[in-house]
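K.L.:
return a 3D structure for these sequence lines:
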Amino acid sequence: MDVKSLPDFRFFPYPVKHPSVESKELLPTDDPITLNTSSSWTYCGPLLTLESCNLPSSFNTWAEATISGSIMPSLFSFLAYVHDFLTKNNQSHYWLTIRASKGSDEFDTPRWHTDDLFFSPLQPPINHAKRQSLFSPITNILKSTWTGPTNQDLSTPISLSSPETEDHHHQPTTPAAQIPSTSPNPTNWKLTTTLLGPGTLFIPPRTNRLARATQQAAKAAARAADPNHVCVSVRCVGCAMATESVREQLARDLGGHGIVQASAGECVFFRVGEDDGAVHSEPRSHGDRVFVNVVPGHEADLKALMGKWGMEYPRAWCVGLPLVIGEGEECLRDVGVEI
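P.N.:
Take a look at the predicted model:
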C-alpha cells in the first residue's frame, strides 16, 4: 500500500497471526487484561525482531509492572502488519510507544487536534527576530505565523473562510520543535491501534478539511490574544492556558461533525501536521486502555530526534513505573537501555 495514494486517514484490519506451537506464551488466551498502573514503554530504532526473547529488556520490566495478562498476541499481530506496511513504503526504522492508561475523566471533553510534524524538509537558515521555543510541541499554537482571524472572542463561534481564501492566507511555517530532515520527503504519517479499551476518535473524512480550518482559526485567535508571548520554560503556564482555551472552543465548534472509530483488530493510518493531518482526539475512557503509536522515520532523522533529548540511538525506555526505595517511600523511574 503506497502511502502517497492514501487519504488523510483510513482504517485497516490487521490479521491475527498465530505463532508456532513452540511459542505458546504468544498464543491468544482467555485471561482478561487489566492494568496495575498508568505508564508507557518506548523504543526508537530499527524494526524489532518479533520474538519475545529478543525484545529489549526494558519491555519485560515495563510489562511485568504495568499489565496483568499478556498483550503479546495482539501486539505482535499489529507489529507484523506495521513491519510489512513500512517495508512496502521503504521505511525500516520507527519510534514505537505503548501507552497504558488507567481510566479517568481527562478526556470527557474531547481534545481535538492534529499531531505535529516530527520532521520537515531541510530549509535554509532563517534569522528570526524573536526567540522561539525549543520545547514541547504544545507551544506551537503560539508560534505559527498563520494570518487568519485576529480579533475574535474565543467564547464565540469562529467563522471560516472558503477553501480558496484559506489557501491564500495560510502560510505554513516550520515549528521550532521539528527536526530538519535529511530527506526531501520526510515521513508525515503514522500508524496506531488500541489493544485494550476504546479507539481514538476521528472527525469523519467528509468534514476533516473543515475541521482543520476550524482548528487553525481557533489557534490563530489564541495567538492574537497574546501576540508577544515567548516561552521561557518547558511547562509554560501561558501556553497551557491557551491550549485549554482552544480545546474548549473546538469541543463546541466540532461537536456536530460526528465521529468515527476503529474497531477491535483495526489500525489507523493517518497523516500529521496542521495542513494535511487528520483531526482526532483521545476517547472518553473510564476503564483501562492500551494504545500503540508508531512514527516511522529515516534512520538519520530519528538519530537527530534522539540526540535532541540527549539520548543514544537505538534506545528503549519506560516511564511512569513506581520504584519502592523504602517503607512508605517511592519515586518514579526511567528504565532505559541502549541497544
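
K.L.:
could you use CA atoms for every contact and neighbour count after this?
P.N.:
Will do.

K.L.:
got the contact list for residue 187?
P.N.:
119, 296, 297, 298 (Cα atoms under 8 Å, 6 or more residues apart in numbering).

K.L.:
tell me how many other residues crowd the second one.
P.N.:
Look at residue 296: counted by other Cα atoms under 10 Å, it has 27 neighbours.

K.L.:
neighbours around the nearest residue to it once chain neighbours are set aside, how many?
P.N.:
Among residues not flanking residue 296 along the chain, residue 94 sits closest, at 4.2 Å (Cα to Cα, 6 or more residues apart in numbering). When neighbours are defined as other Cα under 10 Å, residue 94 has 24 of them.

K.L.:
alongside the first, I'd like the structure of this one:
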Amino acid sequence: MAALPPGDFHFFPVPGAPINPPPIVLTRSTTWTYCGPLLTLGNDDDNNNNNKNNKNNDDATAAAAAATAAAKLPPTFAAWSAHTLAPGSAPLLPRLVPFLRATHVFLRRHGVHHYWLTLRASKPTHDFDTARWHTDDDFFEPPRGASSTSDDSSSSGSSSSSTRIRWKLCGTLQGPGTLFAAEAARPHACAVVRCAACGRRGEAVREEARAGLAGARVAQTASGGAEIAFFRLGEEEGAVHSEPPIDRDRVFVNVVPGTEADLRALMARWGMEFPRSWTLGVPVTILPHTGDGDDDDDAAAAGGESKTEEVLPSARHLEAAA
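P.N.:
Model prediction:
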C-alpha cells in the first residue's frame, strides 16, 4: 500500500483533464450524492490513464468516454444533471470522468474501495465572501458520549479508531478552488464550527480564526477538474481550509473515503440504504431499485431512489464540508 502524502494537504494533477473547456451553466444550486463502492466508469484502465504519453485527450475520445460513463452511473445522476445544467451548457462528464479516474487510482493505491461522493453545483453567492477557516472532523468518529472501544467497533461493524480513514479528497470542476492555509496554526480548539459551544458564538469563532490566520500563505486548488486536493481531518492534523468567494457558477467535488463497514454503519445510523444515491434541490423522482445482491449491479443502481428535500440533516452535515 502506498504511503500517504506528507503534510496536512497536498495537490496532485488529473491526467486527461480538458484544457480550457467551455463553460458549464447552472440553473440552480443543487447536490448529487452517492455512497457505495467506487463507481464503474467503463473501460476503466486506471494504469493506462496515468500514462503521460497516452492519446486520450482528444475531443472524440473524451466524448466517447463520457458517453460510456453516463451509461454506468446511477440513474439519479442523469436526473440531477437534467435539472441542474442549463440548455446549451457544456456537459459535465468530460471533466468529471478524468477526475473520478484519478481519484480511483489514488484510492486504490491506498487500499480504499468505497466512498461518499458529492457533486455540489452552486450559483454565485456572497455567503463566502469572507473566509470561513476550519478543519473537517472525523466523519466516522462515534457520536459524542458513545463508547469507542475495539469491542464496540467490532459489534457495530465499523472500524476501530486506529484503522479509520482520517483524510479526504476534493476538487473543482468549474469555478474557484478551495482555499488552504499553509503552515497555519489552529487558532481554536474545536475542529469545526458545528459543536454546541461554537454554535453559540459561531461568527466570533470565525473572526478569531481569521485573525489567527492573518498573513498566512494561502494555496488554492486549480479549477476545471485539473487538480485534486488531499487533506487530513481532525483537530490535531487537519488541514485548515475555507470555501472561496463564489462569484460565478461552481461545481465542487467532495470525496469522503471509507471502508464498506464504516460507510454502511454511517448510512444505517441515519436509516439510509447502502449503496445509495440521492439529490438535493431538484424535484423528487422515484426510480426502480435494480440491485440483485451483486455488488457491481448494486453500485450502478445505488439503491435506485432519488430523495431530494427529504434528505436527513445528517446527510447535509457531511455535504457541508468544503
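
K.L.:
adding distance to residue 59 of the first structure and secondary structure, write the contacts of residue 187 of the first structure out as a markdown table.
P.N.:
A markdown table is the format used below for those (distance: Cα to Cα, whole Å; DSSP: H, G, I helix; E, B strand; the rest coil):
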| residue | distance to residue 59 of the first structure | secondary structure |
| --- | --- | --- |
| 119 | 26 | strand |
| 296 | 20 | strand |
| 297 | 21 | coil |
| 298 | 23 | coil |
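
K.L.:
okay, now the equivalent of residue 131 of the second structure over in the first structure: neighbour count?
P.N.:
When the first structure is aligned by TM-score structural alignment, residue 131 of the second structure is paired with residue 110. For residue 110 of the first structure, the count of nearby residues is 20 (other Cα under 10 Å).

K.L.:
from residue 28 of the first structure, how far out is residue 110 of the first structure?
P.N.:
33 Å (Cα to Cα, to the nearest Å).

K.L.:
mind listing what's buried along the longest strand seen in the first structure?
P.N.:
For the first structure, the strand with the greatest residue count under DSSP state E is strand 315-326. Buried residues in strand 315-326 of the first structure, counting neighbours by 16 or more other Cα atoms under 10 Å, are found at 315, 316, 317, 318, 319, 320, 321, 322.

K.L.:
so residue 37 of the second structure makes contact with residue 114?
P.N.:
Yes - counting by Cα atoms under 8 Å, residue 114 is a contact partner of residue 37 of the second structure at 4.2 Å.

K.L.:
need the residues touching each of those two.
P.N.:
residue 260.

K.L.:
any chance of the buried residues of strand 315-326 of the first structure in a markdown table, with distance to residue 87 of the first structure too?
P.N.:
Shown next, in a markdown table, are the buried residues of strand 315-326 of the first structure (distance: Cα to Cα, whole Å):
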| residue | distance to residue 87 of the first structure |
| --- | --- |
| 315 | 21 |
| 316 | 21 |
| 317 | 24 |
| 318 | 26 |
| 319 | 29 |
| 320 | 32 |
| 321 | 33 |
| 322 | 37 |
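
K.L.:
the strands in the second structure, which residues?
P.N.:
9-13, 30-37, 114-122, 167-174, 179-181, 218-220, 227-232, 241-242, 250-258, 276-280, 285-286, 305-306.

K.L.:
which part of the first structure matches the second one?
P.N.:
Residues 39-46 of the first structure are the counterpart of strand 30-37 of the second structure, counting by TM-score structural alignment.
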